[in-house]
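Enquirer: Here is my input, please return the structure:
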Amino acid sequence: MAEATLARRRPSRRPAWAGFAFSSPWIIGLVVFMAGPILVSLYYSFTEFNLFQSPRWVGLKNYATLLEDPKFLGSVFNTAYLAIIGVPLGLAFALLVALALNFPVRGQPLYRAIVYLPAIVPVVTASYLWRWVFNAQYGYLNQVLGRVGLPQPNWLADPLWTKPAVLIIIWWGIGATAVIYLAALKQVPQQLYEAAAVDGANGWQRFWYVTWPALTPVTLFQLIMGVIAALQIFAPTYLLTQSRGNGANGGPGDSLLTYTMHLFHNAFVFLKMGQAAAMAWILFLVIGLLTLLILLTSRRWVHYGSE
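Expert: Predicted structure coming up:
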């Protein structure tokens, strides 16, 4: 009798094994197609490997070679430029758009759809569309600038204007960010605005002391995702610098040679798989450190509802 009671109290392992069995396809896929290649790439980063010969161990040579490569340093500068300028200004622009879309005006759903539409356009289609818009001779942008008496830059051939052209494309697609901000604005309690108005707060004070604190958690998420996306930017710069019959070359003066494009060139053009793997791991560590830094500093400026 006592043994039967003890057996009933003993937890059954069958549900646990059943759970592992149902999740085994995903676990196997994770190990074989993700975790395995990630660990192999770490090994390759310490080797000289060109896909046709066996990897040869070279230690930290790949990392040291990258630090002496002017193209590598240039790609770091170009990527940092796009991230430092593009992400903060993109968030600010998206917030302004969300505030404008939050006003109750006639045709509001149509305006929201127009703002969000660029976010669902495929990146390849958008990049080729903007190549046409940025054309120095017959592009619409220069035609508009010429009619209002403004300079008409050679957007894709002048190193001074190539990165601003990419920033325009990035900011053109901030519809998804604006929609997230718009959803967060809907969650701000209306009674807080009423209490601030009773206390005599003006429009700026209501935004700074009521709206902005409520938006800081969303801004933290948008900032982290924006930094990660900016550091991995590839398709727009690659397609804008692609010549007819030739692959992408980084643009005039390598002004659009981003980090991931240089990684792509090392891996699939020059077949320097070891250096490409080293670049991938450097990028992984930089993204991890920046994410950790943002999370640590968020304690000072992010406000949650319970605080």
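
Enquirer: only C-alpha atoms for contact and neighbour calcs from this point on.
Expert: OK.

Enquirer: where do the strands sit along the protein?
Expert: Listed from the start of the chain, the chain has strands (DSSP state E) covering 47-48, 56-57.

Enquirer: and among the ones you listed, the most buried is which?
Expert: strand 47-48 (a mean of 22; mean count of other C-alpha atoms under 10 Å).

Enquirer: and G226, what does it touch?
Expert: Listed by C-alpha atoms under 8 Å, 6 or more residues apart in numbering, the contact partners of G226 are V87.

Enquirer: Next, work out how far apart it and T79 are.
Expert: Distance, G226 to T79, by C-alpha to C-alpha, to the nearest Å: 13 Å.

Enquirer: and for comparison, fold this next one:
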Amino acid sequence: MTAFLKPRAPSPRWRRRGTVLALLAPWLIGFTVFFAYPMASTVYYSFHRFDLFTAEFIGLDNYWYFLGDERAHLAFRNTLWLVAVLVPAQMVFGLGVAQLVVRLKAGAGFFRTVFFLPSLVPTVAGTVGFVFLLNPATGPVNGLLSAAGIEGPDWYGDPAWAKPGLVLLALWGIGNLMVIFMAALLDVPRHLYEAAAIDGAGALRQFRSITLPTISPVLMFSAVTGVIQAMQYFTQAWITSRVAAGATDSPGSSYTPGYPDGSLLTFPQWLFQTAFRDFSMGYASVLALIMFVISMLFILILLRRFRAFGDEGA
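Expert: This next block holds a predicted model:
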């Protein structure tokens, strides 16, 4: 009778499943707490009028409101501009600098250090410093242009030059991307270049047929991370706009995000304004979902394009 009541040992299959679940538990807990639950909550509150204290179901009203929100549309266009201009500019400039440093016979360490150091500067400090460098009245950049007989623009006071000024700021801090590209370029097998040179291929042909296909995974990584960062572009645009507008945090002061004339208003800024200044958490949830969906679409397009590029290079 005692033998009959003795609990049966778990089968090897269940033991393996238990081991796998135990090993996956940290990831499953992190995924649930930091992604699945926030995502489900965002979708839920997007159908509500929510101010952190009360939630009232309003159906699709928040989504319909987005269709008529001109400030959200402006912020979305500015963010798309950053994706279309800033990300390719970073990649081209970073790859060009990496190619230059790799090919240098002397002084490579010095130039590598010079280009990498700006990336170590804290984001806020670097942005504030860059705004003062490009100050149209007292900045040294316009001073040098004036000495050369060129009238410098009002960088962060003119809507036409504000976003190009952010691109210059991004290129100044290209150090991290340069190091990644340098590692990829140094990993390209030398014998491929030697064989191509024997066949009569020039430098451009070698770059197109050997370098780019070989480092295409690194290019894809930089493009995907660049798009994600551009879609989340907040700090540099926020600080630049506030400093250029002379805004302060003193009582009674007013500040409209996106100075000048909304040219520096990005989608994350408008989401922040909606959520933490206007306390429209329901509508902010809609903005967050739209930003997530657009980011995923960009990433899927990039993955398909780079996969086709890799197949073509192979």
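
Enquirer: Reformat the strands of structure 1 as a markdown table; add distance to F284 of structure 1.
Expert: Shown next, in a markdown table, are the strands of structure 1 (distance: least, C-alpha to C-alpha, whole Å):
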| stretch | distance to F284 of structure 1 |
| --- | --- |
| strand 47-48 | 18 |
| strand 56-57 | 22 |
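
Enquirer: among these, which is nearest F134 of structure 1?
Expert: strand 47-48 (40.5 Å; C-alpha to C-alpha).

Enquirer: Need the residues that contact that closest one.
Expert: 55-59, 62, 272-275.

Enquirer: Quick one: average offset of that strand versus structure 2, please.
Expert: Aligned to structure 2 and superposed, strand 47-48 of structure 1 gives a mean residue distance of 0.8 Å (mean C-alpha distance after the TM-score superposition for structure 1).

Enquirer: Could you check how far the aligned residue in structure 2 for A119 of structure 1 is from R103 of structure 2?
Expert: Structural alignment (TM-score structural alignment) places A119 of structure 1 against S119 in structure 2. Between S119 of structure 2 and R103 of structure 2 the computed distance is 22 Å (C-alpha to C-alpha).

Enquirer: Pick out whichever of those two has more residues nearby.
Expert: S119 (17 against 11; other C-alpha atoms under 10 Å).

Enquirer: For the more buried one, which residues are in contact?
Expert: Taking C-alpha under 8 Å, 6+ apart as the test, what S119 of structure 2 contacts is 172-176.

Enquirer: Can you tell me which of the strands of structure 1 is nearest to V166 of structure 1?
Expert: strand 47-48 (33.9 Å).

Enquirer: starting at the chain centroid, how far to that closest one?
Expert: 30 Å (C-alpha atoms, centre = their mean, to the nearest Å).

Enquirer: again with stretch 12-30 of structure 1
Expert: Relative to the chain's own centre, stretch 12-30 of structure 1 is displaced by 33 Å; criterion: C-alpha atoms, centre = their mean.

Enquirer: In it, which residues are buried?
Expert: Residues of stretch 12-30 of structure 1 classed as buried by neighbour count (16 or more other C-alpha atoms under 10 Å): none.

Enquirer: again with stretch 154-165 of structure 1
Expert: Buried, per 16+ other C-alpha under 10 Å, within stretch 154-165 of structure 1: 154-157, 159, 162-165.

Enquirer: what's the answer for stretch 228-242 of structure 1, then?
Expert: 228, 230-234, 236-242.
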